[in-house]
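J.: Sequence first, predicted coordinates after that:
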Amino acid sequence: MPTAVTAIPPAPSALAREHFAAEFGFETDCWDVHDSLARGADFVLLDVRGPALFARGHVPGAINLPHGKIVRSKMSEWPKGTIFVTYCAGPHCNGAARGALRLAELGLPVKIMAGGITGWVDEGFELATLP
């Protein structure tokens, strides 16, 4: 008798490969963001949470831009072609997806940092705070 895992068989390998390969176009992870920031980031990291949460702890180098404030006029501050990476509190929060959707609707290239603040801390990386 199949379990809940095997009751629906896995997708064919070719379809699974296509699916998982595509995910890298939509998201990155905390480790890669950390490494890229250390080397000189070629993207803008957006913390899309509110200012109070940002002040209590954020990824060093991130810019606070709550997802509700992502509008064309604000985004025109960056050169055309700038890549954005959004993050929020973590896997239990959909703020990063909300911010990424707003950026995509503006025609801007975007990825999500999977794990958000929770993932960042889980990796052992430090947070910056504001006074």
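T.: Received it, and whenever you're ready, just let me know what you need. Numbering: from 1, shown residues only.
J.: all contacts plus neighbour counts: C-alpha atoms, from now on.
T.: Will do.
J.: now the helices for this protein?
T.: 13-23, 30-39, 51-56, 72-75, 95-105, 116-122 (DSSP state H).
J.: where does the third one sit relative to the chain's centre, distance-wise?
T.: Put plainly, it is helix 51-56. Relative to its parent chain, helix 51-56 has a centroid offset of 17 Å by CA atoms, centre = their mean, to the nearest Å.
J.: Of the helices of the chain, flag the one that's most buried.
T.: Highest mean neighbour count among those (mean count of other CA atoms under 10 Å): helix 95-105, with a mean of 21.
J.: put this beside the first:
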Amino acid sequence: QAYERRHVPGALHLPHREISAERMGKWPSGTLFVVYCAGPHCNGADRAAFKLASLSLPVKIMIGGISGWQDEDLPFASGKEPGVLRP
């Protein structure tokens, strides 16, 4: 529900508990994964980053999560689809 309400444009909703070698194998080799969650009070991004790194996938954590994105006054997408970032 939080993803549908607002998310970073282009972001896919993939909870850390759903990260597996099989699922992540669908992305092209060398894909850099950027993970985030609600904000500094949330550890979902840390858990996702750990699982991705454990699968030897390149990963970065977006510090601040949604709260940091909002603090920078950046645009959000909403709905079930990733949406696109438009200038």
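T.: That came through fine. This one's a predicted model, so the numbers in the text were calculated from it and none came from an experiment.
J.: about what we covered before: would CSV of the helices of the first structure with distance to Ala89 of the first structure be doable?
T.: Conversion of the helices of the first structure to CSV gives the following (distance: least, CA to CA, whole Å):
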stretch, distance to Ala89 of the first structure
helix 13-23, 20
helix 30-39, 12
helix 51-56, 9
helix 72-75, 22
helix 95-105, 8
helix 116-122, 5
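J.: What distance do you get for the closest residue to Leu52 of the second structure other than its chain neighbours to Pro9 of the second structure?
T.: Residue nearest to Leu52 of the second structure in three dimensions, not counting chain neighbours: Val59, with 6.6 Å by CA to CA, 6 or more residues apart in numbering. Note on Val59 of the second structure: its distance to Pro9 of the second structure, by CA to CA, to the nearest Å, is 18 Å.
J.: dump the residue contacts of the residue most central in space within the second structure.
T.: Geometric centre of the second structure, nearest residue: Val35, 3.5 Å, by CA atoms, centre = their mean. Applying CA atoms under 8 Å, 6 or more residues apart in numbering to Val35 of the second structure gives the contacts Ala45, Ala48, Ala49, Val59, Lys60, Ile61, Met62.
J.: which position in the first structure aligns with the residue nearest to Leu52 of the second structure?
T.: Structural alignment (TM-score structural alignment) places Val59 of the second structure against Val110 in the first structure.
J.: what range in the first structure does stretch 7-26 of the second structure sit on?
T.: Under TM-score structural alignment, the match for stretch 7-26 of the second structure is residues 58-77.
J.: what comes into contact with the matching stretch?
T.: Contact with stretch 58-77 of the first structure is made by 37, 44-51, 54, 95-96, 98-99, 102-103, 106, 117, 120, 126-129, as judged by CA under 8 Å, 6+ apart.
J.: what comes up buried for it?
T.: By neighbour count on 16 or more other CA atoms under 10 Å, the buried set for stretch 58-77 of the first structure is His58, Val59, Ala62, Asn64, Leu65, Pro66, His67, Ile70.
J.: What's the match for Arg47 of the second structure in the first structure?
T.: Using TM-score structural alignment, Arg47 of the second structure pairs with Arg98 in the first structure.
J.: which ones are touching its match?
T.: Arg98 of the first structure sits in contact with His67, where contact means CA under 8 Å, 6+ apart.
J.: From Ala16 of the first structure, how far out is the nearest residue in space to Pro51 of the first structure that is not next to it in sequence?
T.: Counting by CA to CA, 6+ apart, the nearest residue to Pro51 of the first structure once its immediate chain neighbours are dropped is Asn64, at 6.8 Å. Distance, Asn64 of the first structure to Ala16 of the first structure, by CA to CA: 36 Å.
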